[in-house]
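Participant: Predicted model, plus sequence, below.
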Amino acid sequence: MTRGAALRVLMAEDEPLAAEVIQEGLVEAGFEVLAANDGQEAFELASGGAGFDLLLTDLKMPRLGGKELIAKLRARRPDLPVVVMTGYPPPNGAASLQTGRGPMRLLTKPIGIAPIIAALWDVAGRG
């Protein structure tokens, strides 16, 4: 089943091993990945003109957390599709992270690569 052109994912994950495993899985699934070590680096990539279709972010990161990253990116792109992965889901779930009007999914760690891929396809409207 073809899902069209490759989607470019901006990924913010501060755990190096997790980031490597997720990036490999996404590339194998046909995504292009721009990897950032934390939210600040991801925001700098976006601000520098890096093109991407989706945001995949952790919540708890140094310098700039996922919630703040989502708010900053959606201030510019309210429709940006977002997938959040976290070991510490907020009490109100994805609703407490929602800014803008783009689709959002919240995944709780530990999580395998298949649910991440499915969530990305889903928020991209290609699920």
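Facilitator: Looks like it arrived, so ask away. Numbers count the residues shown, from 1 in each chain.

Participant: hey, let's count contacts and neighbours off CA atoms from now on
Facilitator: Fine.

Participant: Quick check, central residue of the protein?
Facilitator: With distances taken as C-alpha atoms, centre = their mean, residue 56 lies nearest the centre of the chain, 0.8 Å away.

Participant: Quick check: which element contains that one?
Facilitator: strand 54-58 (DSSP states H and E).

Participant: distance between the next helix-or-strand element following that strand and the chain's centre?
Facilitator: Per DSSP H and E, strand 54-58 leads on to helix 66-76 as the next helix or strand towards the C-terminus. With C-alpha atoms, centre = their mean, to the nearest Å as the basis, helix 66-76 stands 11 Å off its chain's centre.

Participant: Please compare the first structure with the one that follows:
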Amino acid sequence: MEDEVLLTLMIEDLLAAEGFDTISAAHETEAMAHAAAAADRIAVAVVNLHLGRDVAGQRVIRALRQHVPNLPVVVITGFDSEAPQADLRGLGGPTVRLHKPGGYDELVPAVLNVMKQVRTGAWPEEGRRKTDYNV
């Protein structure tokens, strides 16, 4: 879920090169509709915390995980990890955070990593707060 068209195209190209089919959404309403309609086909989500004019990424992740518990998520954000808008506590896991704009080089490895975490059940605990485990 990305609200910038060029970044969406880049994400789609990077993931398609690895064999992923993609579903894109630019706004929270569109993302929520996809979460409900395509939940059985979503293997991993790449979510920008800032969608359109709203910081809606956390709500989108929560909605996706209501349909697919423990859905692997890669968060892409320009917010500093300490910023209140970037707080991912209480959203479950596994989640990998990448920082904009440079994080796109790390996108495919992050997607593969977070999917492996689900397959193996090996979610890293270092650097996480106790409240990060609350769903």
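Facilitator: Nice, I can see it. As the structure is a prediction and not an experimental result, all values here were calculated from the model.

Participant: What residues sit buried inside stretch 37-51 of structure 2?
Facilitator: Neighbour counts over stretch 37-51 of structure 2 (16 or more other C-alpha atoms under 10 Å) mark 39, 42, 44, 45, 46, 47, 48, 49, 50, 51 as buried.

Participant: re the thing from before, could you find the counterpart of the residue nearest to the centre of structure 1 in structure 2?
Facilitator: Taking TM-score structural alignment for the superposition, residue 56 of structure 1 sits opposite residue 46 in structure 2.

Participant: Tell me who's in contact with that match.
Facilitator: 1, 73, 74, 75, 76 (C-alpha atoms under 8 Å, 6 or more residues apart in numbering).

Participant: Need the residues you listed in CSV (columns: distance to residue 14 of structure 2 and neighbour count).
Facilitator: Listed next are those as CSV, based on distance: C-alpha to C-alpha, whole Å; neighbours: other C-alpha atoms under 10 Å:
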residue, distance to residue 14 of structure 2, neighbour count
1, 14, 25
73, 16, 24
74, 14, 25
75, 15, 26
76, 14, 25
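
Participant: List which of those are still in contact in structure 1.
Facilitator: Mapped onto structure 1 and checked by both residues aligned by TM-score structural alignment, their matches' C-alpha atoms under 8 Å, those keep the contacts 1, 73, 74, 75, 76.

Participant: The first one reaches residue 30, doesn't it?
Facilitator: Yep, that's residue 1 of structure 2 we're talking about. No. Using C-alpha atoms under 8 Å, residue 1 of structure 2 is not in contact with residue 30, being 9.1 Å away.

Participant: Can you tell me the residue that sits opposite residue 27 of structure 1 in structure 2?
Facilitator: By TM-score structural alignment, residue 27 of structure 1 lines up with residue 16.

Participant: Which stretches in structure 2 count as helices?
Facilitator: 5-17, 28-37, 57-67, 107-120 (DSSP state H).

Participant: re the thing from before, how big is the angle separating the strand holding residue 56 of structure 1 from helix 66-76?
Facilitator: Using axes from the mean of the first three to the mean of the last three C-alpha atoms, to 10 degrees, the inter-axis angle of strand 54-58 of structure 1 relative to helix 66-76 is 160 degrees.
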